[in-house]
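**Q** With the input below, show me the fold.
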Amino acid sequence: MQLILASASPARRSVLRAAGVDPVVRVSGVDEDALIAGMSRPDPARVVVELARAKADAVASEIASEHPDSVVVACDSMLAVTGPDGVTAVGKPGSVERARERWKSLSGSSAELLTGHAVVRVEHGRRVQSLEGIAGTTVRFGEPTEAELEAYLATGEPLQVAGAFTLDGRGGWFVEGVEGDPSNVVGISLPLTRKLLAAAGVDVVALWS
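**A** Model prediction:
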């Protein structure tokens, strides 16, 4: 039984490897923007689950012959920020300007990091089971000085991560605390993944290296 991680995220791979699982990495190539644009109700919780499902399905189809007995795990994360207009999904900023705006709005406040998870079990080259779930962790942000924020933005780290921050990198200096599963903030909830694997008939300890 081989675990296939349908993600290019080095942070997710590091979490799994530190927890005893060395996954095979396959990137799905799913067009996230197109998928979101086609959704009728793109609320944050639904978006992250749908994206995770699409990635898991795509990779499961690609690896069935190469890894006929495997389990595919896919994740997608967004920060759910509550404002006057309701809950807004905050993904990867992609630019220094947008990352700066997000940090200024989040500084000294809290938001919920949502990660959608999808698991696809493959047996004898055929997909036999698909499961999804979502994990949420509240993140309390600190208040970096202007100089600290500009130095952080200059590293490029916050530009390509959900919510424009990391917990396990330089962004950790500016996170006051979390309420809930910390591995979820890094990008993959180990407790939820274990439960989804168990529901698919896979004992996580059997995947340990």
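
**Q** hey, let's count contacts and neighbours off CA atoms from now on
**A** Will do.

**Q** Show me what counts as buried in the longest helix anywhere in the chain.
**A** Longest helix in the chain, counting residues (DSSP state H): helix 44-63. Buried residues in helix 44-63, counted by 16 or more other Cα atoms under 10 Å: 44-45, 47-60, 63.

**Q** what sits up against that helix?
**A** With Cα atoms under 8 Å, 6 or more residues apart in numbering as the test, helix 44-63 has contacts from 6, 26-30, 32, 35-36, 72-80, 87-89, 114-120, 122, 127, 132-134.

**Q** cool, stretch 201-209 as well?
**A** Here stretch 201-209 makes contact (Cα under 8 Å, 6+ apart) with 1-3, 19-22, 194, 197-198.

**Q** which pair in those residues spans the largest distance?
**A** 22 and 198 (18.1 Å; Cα to Cα).

**Q** And these two? Which one has more around it.
**A** Neighbours were counted for residue 22 and for residue 198 using other Cα atoms under 10 Å; residue 22 has more, 19 against 12.

**Q** Here is the second sequence; please produce its structure so I can put it next to the first one:
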Amino acid sequence: MQVVLASASPARLSVLEAAGITPHVVVSGVDEDAIAAALPAPEPEHVVVALAEAKAAAVLAEVTKSHPDCVVIGCDSMLHHNGELLGKPHTPEVARKRWAAMAGTTGDLLTGHAVLRVEQGRRTASATGTQSTTVRFGTPTDAELDAYIATKEPLKVAGAFTLDGLGGWFVEGIDGDPSSVIGISLPLTRRLLAEVGVTVDQLWSTT
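**A** Prediction:
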């Protein structure tokens, strides 16, 4: 059975590959900001789940033709910090402002997951969920923050940091699931797969 990852994230791909799954990657291309803006006063968990669902659904028509028996996995991550839900900063100015607020504090990294089961070219089941992990941020020096922002890594990731990349130098610790902070929670994904009738050992690569 083929796994389809509806994400452009190399970190999510790396987590799955390290866990024995070689997914077919299809980038959804959904407008995340537009979807989030259209939600009526949602809770933070609802936002990341809605985005994950939108990504998975967006690739469904394409993959049912090429992979009639598959599971589609969509994910979206955002940082809940000081009552605000933060996605990708996109610009150095926003990344710097966020780090000024985040340094020395904690935030909750939320990752929404959507799993769709496809059998004989038809969607037959779906399951969604959210994983929350508390992140304890360090306090980078001005020079360190300048150097980090100059790499452009924090501009392209939720909350302006990574755990598995250069941003890991500025994370003091986490309370929860590390794979979720990287972008896809293996424990939650396993449970969602079970809900749609798939066990992880069915998906492990054998070559």
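
**Q** re the thing from before, give me the mean deviation of the longest helix of structure 1 from structure 2.
**A** Helix 44-63 of structure 1 differs from its equivalent in structure 2 by a mean of 1.0 Å after superposition (mean Cα distance after the TM-score superposition for structure 1).

**Q** Show me where structure 2 has its helices.
**A** Ranges of helices in structure 2, per DSSP H, are 10-18, 32-38, 44-66, 92-102, 142-150, 178-182, 186-195.

**Q** would TSV of these with distance to residue 135 of structure 2 be doable?
**A** Converted to TSV, the helices of structure 2 look like this (distance: least, Cα to Cα, whole Å):
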stretch	distance to residue 135 of structure 2
helix 10-18	17
helix 32-38	23
helix 44-66	16
helix 92-102	10
helix 142-150	18
helix 178-182	8
helix 186-195	18
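
**Q** mind checking which of these is nearest residue 159 of structure 2?
**A** helix 92-102 (7.7 Å).

**Q** Show me what that closest one is packed against.
**A** Here helix 92-102 of structure 2 touches helix 142-150, going by 3 or more Cα pairs under 8 Å, 6 or more residues apart in numbering; DSSP states H and E.

**Q** What's the match for residue 184 of structure 2 in structure 1?
**A** Structural alignment (TM-score structural alignment) places residue 184 of structure 2 against residue 188 in structure 1.

**Q** How about the contacts made by its match?
**A** When the contact criterion is Cα under 8 Å, 6+ apart, the partners of residue 188 of structure 1 are 12, 15, 75, 115, 117.

**Q** how far away is the closest residue to the last one other than its chain neighbours from residue 185 of structure 1?
**A** I take that to be residue 117 of structure 1. By the measure of Cα to Cα, 6 or more residues apart in numbering, the closest residue to residue 117 of structure 1 outside its immediate chain neighbours is residue 75, 4.6 Å from it. Counting by Cα to Cα, to the nearest Å, the gap between residue 75 of structure 1 and residue 185 of structure 1 amounts to 12 Å.

**Q** Would you mind finding the most buried of the helices of structure 2?
**A** Highest mean neighbour count of the helices of structure 2: helix 178-182, a mean of 23 (counted as mean count of other Cα atoms under 10 Å).

**Q** ok, and what's touching that one?
**A** Contacts of helix 178-182 of structure 2 (Cα under 8 Å, 6+ apart): 11-12, 15, 109-111, 131-133, 162-164, 185-186.

**Q** Among those, name the buried ones.
**A** When these are checked for burial by 16+ other Cα under 10 Å, the buried set is 11-12, 15, 109-111, 131-133, 162-163, 185-186.

**Q** so how far is residue 77 of structure 1 from the equivalent of residue 163 of structure 2 over in structure 1?
**A** Under the alignment (TM-score structural alignment), residue 163 of structure 2 pairs with residue 167 of structure 1. Using Cα to Cα, residue 167 of structure 1 is found at 13 Å from residue 77 of structure 1.

**Q** what do you get for residue 200 of structure 1?
**A** Residue 200 of structure 1 is 22 Å from residue 77 of structure 1, by Cα to Cα.

**Q** In terms of neighbours, single out the busier of the two.
**A** Neighbours per residue (other Cα under 10 Å) separate residue 200 of structure 1 from residue 77, with residue 77 holding more: 32 against 18.

**Q** Settle this for me: that one is touching residue 187, isn't it.
**A** Yes - counting by Cα atoms under 8 Å, residue 187 is a contact partner of residue 77 of structure 1 at 6.4 Å.

**Q** Now list whatever residues contact both of the two.
**A** Counting by Cα under 8 Å, 6+ apart, the shared contacts of residue 77 of structure 1 and residue 187 are residue 115.

**Q** quick one: contacts for residue 28 of structure 1?
**A** By Cα under 8 Å, 6+ apart, the neighbours of residue 28 of structure 1 are 6-7, 55-56, 58-59.

**Q** Distance to residue 148 of structure 1 added to those, as a markdown table?
**A** Output for the contacts of residue 28 of structure 1, formatted as a markdown table (distance: Cα to Cα, whole Å):
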| residue | distance to residue 148 of structure 1 |
| --- | --- |
| 6 | 34 |
| 7 | 30 |
| 55 | 35 |
| 56 | 38 |
| 58 | 40 |
| 59 | 39 |
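
**Q** Tell me which of those residues persist in structure 2.
**A** Contacts conserved in structure 2 for those, using both residues aligned by TM-score structural alignment, their matches' Cα atoms under 8 Å: 6-7, 55-56, 58-59.
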